[in-house]
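Peer 1: Dropping a prediction and its sequence here:
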Amino acid sequence: MSVAALAGVELTGGDLRLGAVRERTPAYTSYDVTFASTTAGEGSNPLRISGVLNVPTGPEPQGDQGWPAVVLAHGYIDPSSYVRGQGMTRERGFLAERGFVALHVDYRNHAESSDDPRIETAVRLGYASDVIAAAKALQDSTDVRVDPGRVGLFGRSMGGGVMLKALAIEPDLFAAGVGWASVSSLEAENFDQFQRPDAPAAELEAGFRGRHGLPGEDPEFWRGVSSRPVFGDITAPVLLAHGRYDDTCPPPWARASQRALTAAGVDSTLEWYDDGHAFGPAFVAAMERTVRFLRNRMPA
């Protein structure tokens, strides 16, 4: 149960199915979609993952080349209240208006996606499997013509951590990675920031007993489910964007991740904005920078 172990598994994805039209604008059409993703158990049936897909309006790309595409990995929202497509609606629309197919992934255990009972035990490693499956579903689709060599991955907050893991697990799949207001690339730090303050120590220990220890008890496990130790496997360029006033994901996390990426030989950039975790005033500037980065790394 680690990022490295998941990299040794043949992860599947495909069977992208377009459902109801959610929205039509002059720039794009938005669809409810589902696709297949790998399960945790060997020999099990694939999970069905839901999501929302924006397809640009206008003539399709000519010749063999399809649309550039971006898979979106949203941040943490309580699965019990989460609804399809929640968390990156602004980003999805912005990208589609600029000529990118944009696929928002709901993740397993969210919205209309299948449930995976092991998701918490595996510290949500399955979310990385789901965004990988989304990219493969886009590449294989006959309904939406996507250029297989121009698929990027864009995650925010928790999704930024998902993005880094997915790039390490499938180094040749994504042409570029973007992380906004990302969580730490060390899962022990995320545990201390988000889980430890919300429950008494005895309750946390009881919840993890029989699976793995807390970070202080089982550091090897927590490093294994982190992306930083395997940054050397990442081949795609990475853009990180972070608010100077982020009080959810501390700015030092972004600096540490970017330095570790660079030390591992990854082409990485960290952009700072005078904003908090939600990217309000800086949203347009950060998105314009993101689009320039994606276009440079996924040229027509």
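Peer 2: Perfect, I can see it now.

Peer 1: contacts and neighbour counts: CA atoms only from here.
Peer 2: Fine.

Peer 1: And the helices in the protein, which stretches?
Peer 2: Per DSSP state H, the chain carries helices over the ranges 3-7, 89-97, 125-140, 158-169, 187-190, 201-208, 219-224, 251-263, 283-297.

Peer 1: Make JSON lines from the ones you listed and add distance to L103 to it.
Peer 2: Output for the helices of the chain, formatted as JSON lines (distance: least, Cα to Cα, whole Å):
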{"stretch": "helix 3-7", "distance to L103": "23"}
{"stretch": "helix 89-97", "distance to L103": "7"}
{"stretch": "helix 125-140", "distance to L103": "8"}
{"stretch": "helix 158-169", "distance to L103": "14"}
{"stretch": "helix 187-190", "distance to L103": "26"}
{"stretch": "helix 201-208", "distance to L103": "34"}
{"stretch": "helix 219-224", "distance to L103": "28"}
{"stretch": "helix 251-263", "distance to L103": "25"}
{"stretch": "helix 283-297", "distance to L103": "15"}
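
Peer 1: so which of those comes closest to E271?
Peer 2: helix 283-297 (8.5 Å; Cα to Cα).

Peer 1: can you tell me which residues contact the spatially closest residue to V55 that is not a sequence neighbour?
Peer 2: Sequence neighbours aside, V101 is the residue nearest to V55 in space, at 4.9 Å (criterion: Cα to Cα, 6 or more residues apart in numbering). By Cα atoms under 8 Å, 6 or more residues apart in numbering, the contact set of V101 is 53-56, 67-70, 95, 146.

Peer 1: just to revisit the earlier point, name the stretch among the helices of the chain that sits most buried.
Peer 2: Across the helices of the chain, averaging neighbours per residue (mean count of other Cα atoms under 10 Å) puts helix 158-169 on top, at a mean of 28.

Peer 1: Tell me what angle that helix forms with helix 125-140.
Peer 2: In terms of direction (axes from the mean of the first three to the mean of the last three Cα atoms, to 10 degrees), helix 158-169 departs from helix 125-140 by 70 degrees.

Peer 1: Alongside the first one, take a look at this:
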Amino acid sequence: MRRWVPVVLLALLGTACSGAEEPGSAPTPPPATSPTTSPSASQSPAAVPHPVSLPALAQKAFDGRGLRLGEEVARTSRQRQYAVTWRSGDLTVSGRLAVPEGPGPFPAVVLAHGYIDPAVYVNGQGMTRERAWFGEHGYVALHVDYRGHAGSDPDASGGLDMRLGYTEDVVNAVLALRAWDGPVDDERVALVGRSMGGGVVYNALVVKPGLVDAAVVFAPVSSDAVDNFERWIRPDPGRGGAARRILSRYGEPSAQPAFWQGISARTYFDDITEPVLIHHGSSDDSCPIRWSRATTRLMEQAGVDVTMRTYVGEEHAFGPQFELSMQRTGRFLARHLS
């Protein structure tokens, strides 16, 4: 694996499986007319991208650190789970950590969960099945709560950073996990995301090549930010305030395509260097399977080593075929975390 170099990532646009209206507003960013002057997200610092964009975040240094174990919250004969915190820039972020029994070192995964209203979200919610599966199968698994969730510090952006901070927290989780003195093999680390978290993973891959060795996503949001805005934010009367703030700040997609392209991972698929596995159910009525088909096609065109697995009749949350999807995930990671 290539060792990481300091760059930053972007979280995908808030959606019904990845976002909800949030109060307040962020400081007005300086104007910009285009997301970047080149097709690469990790562009030269000489270029001046829009401050809310993948290229802008790719120029930001990360400093994930200070992973601390809190109380033990679960135990089996094969793993223990702990409440944890770490530092993400100026913020403290909370999460859950599964640690297999034994001396290690173990391969590791960082888990990016899907949208759950922060007002009701509790520590470690959203990927409990996946975290337990990884712990039982010999992986250290760090579940990220994101800023504004559970015991994490608040999200001060008011939602107008298009949730870029969520991905910042995930990237810093990878760095904090590697810096931890626990039984982690830092040469074998992957990202795993579900729904909104799949969008976080996509963006992490395009702006931080070499951060991890592989990535897996389940029922992910679209890699086009416009799809997500039009699917959940604009048509929802309960999110009218959020839609108005976003459009007032950044403009309509048809009028300001450069901005919306600059926050869409697919614009920068050429930058991805890691293998990707996509799981999607044919009956997903939240994140349509056509989004993953389009993402797979565009990744293939960009030269990405991508595999898509389709689950006939499976819905968004994965029920009857969850175990099959995890077995496939295990085989995929065994090949690439070596």
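Peer 2: Sure, I can see it. The structure displayed is predicted, hence computed values, not measured ones.

Peer 1: The aligned partner of G126 of the second structure in the first structure - how many residues pack around it?
Peer 2: Aligned by TM-score structural alignment, G126 of the second structure pairs with G87 of the first structure. Neighbours of G87 of the first structure under the rule other Cα atoms under 10 Å: 19.

Peer 1: Show me what the residue nearest to V55 of the first structure aligns to in the second structure.
Peer 2: Using TM-score structural alignment, the equivalent of V101 of the first structure in the second structure is V140.

Peer 1: among the contacts of V101 of the first structure, which two are most distant?
Peer 2: Farthest pair in the contacts of V101 of the first structure, by Cα to Cα: L95 and V146, 14.3 Å.

Peer 1: can you tell me how far T167 of the second structure sits from T310 of the second structure?
Peer 2: T167 of the second structure sits 26 Å away from T310 of the second structure, taking Cα to Cα, to the nearest Å as the criterion.

Peer 1: again, but for G159 of the second structure
Peer 2: Taken as Cα to Cα, the span from G159 of the second structure to T310 of the second structure is 32 Å.

Peer 1: Same check on V201 of the second structure?
Peer 2: V201 of the second structure is 19 Å from T310 of the second structure, by Cα to Cα.

Peer 1: Correct me if wrong: G210 of the second structure contacts D271.
Peer 2: No. If you go by Cα atoms under 8 Å, G210 of the second structure and D271 don't touch, sitting 10.2 Å apart.

Peer 1: Mind checking which of those two has more residues around it?
Peer 2: Legend: neighbour count by other Cα under 10 Å for G210 of the second structure and D271, higher for D271 (21 against 18).

Peer 1: What does that one correspond to in the first structure?
Peer 2: Under the alignment (TM-score structural alignment), D271 of the second structure pairs with D233 in the first structure.

Peer 1: and the nearest residue to V225 of the first structure once chain neighbours are set aside, what is it in contact with?
Peer 2: Spatial nearest neighbour of V225 of the first structure, excluding adjacent residues (Cα to Cα, 6+ apart): S2 at 4.6 Å. Residues counted as contacts of S2 of the first structure (Cα under 8 Å, 6+ apart) are 122, 125, 221, 224-226.

Peer 1: what's the spacing between the aligned partner of S2 of the first structure in the second structure and G165 of the second structure?
Peer 2: Structural alignment (TM-score structural alignment) places S2 of the first structure against S53 in the second structure. The gap separating S53 of the second structure from G165 of the second structure is 12 Å, by Cα to Cα.

Peer 1: Would you agree the match of D271 of the second structure is in contact with A166?
Peer 2: No. Using Cα under 8 Å, D233 of the first structure is not in contact with A166; the gap is 10.5 Å.

Peer 1: Farthest-apart pair in the contacts of S2 of the first structure, please.
Peer 2: Farthest apart among those by Cα to Cα are L125 and F221. That separation is 12.7 Å.

Peer 1: What's A204 of the second structure aligned with over in the first structure?
Peer 2: Aligned by TM-score structural alignment, A204 of the second structure pairs with A166 of the first structure.

Peer 1: ok, now A219 of the second structure?
Peer 2: Aligned by TM-score structural alignment, A219 of the second structure pairs with A181 of the first structure.

Peer 1: Which residues are in contact with its match?
Peer 2: A181 of the first structure neighbours (Cα under 8 Å, 6+ apart): 156-157, 160, 240-243, 246, 249, 254, 277-278.

Peer 1: For the nearest residue to V151 of the first structure once chain neighbours are set aside, give its distance to D192 of the first structure.
Peer 2: Nearest non-adjacent residue to V151 of the first structure, counting by Cα to Cα, 6+ apart: A69, 4.7 Å away. Per Cα to Cα, A69 of the first structure is found 35 Å from D192 of the first structure.

Peer 1: Settle it for me: which of the two has more neighbours?
Peer 2: A69 (31 against 13).

Peer 1: for G66 of the first structure, what are its contacts?
Peer 2: Counting by Cα under 8 Å, 6+ apart, G66 of the first structure touches 60, 145-148.

Peer 1: Report the buried members of these.
Peer 2: With burial judged by 16 or more other Cα atoms under 10 Å, the buried subset of the contacts of G66 of the first structure is 145-148.

Peer 1: who's in contact with the aligned residue in the first structure for D284 of the second structure?
Peer 2: Following TM-score structural alignment, the counterpart assigned to D284 of the second structure within the first structure is D246. Taking Cα under 8 Å, 6+ apart as the contact definition, D246 of the first structure lies against 181, 275-277.

Peer 1: Turn those into CSV, columns for distance to Y28 of the first structure.
Peer 2: As requested, the contacts of D246 of the first structure are exported to CSV (distance: Cα to Cα, whole Å):
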residue, distance to Y28 of the first structure
A181, 27
D275, 29
G276, 29
H277, 28
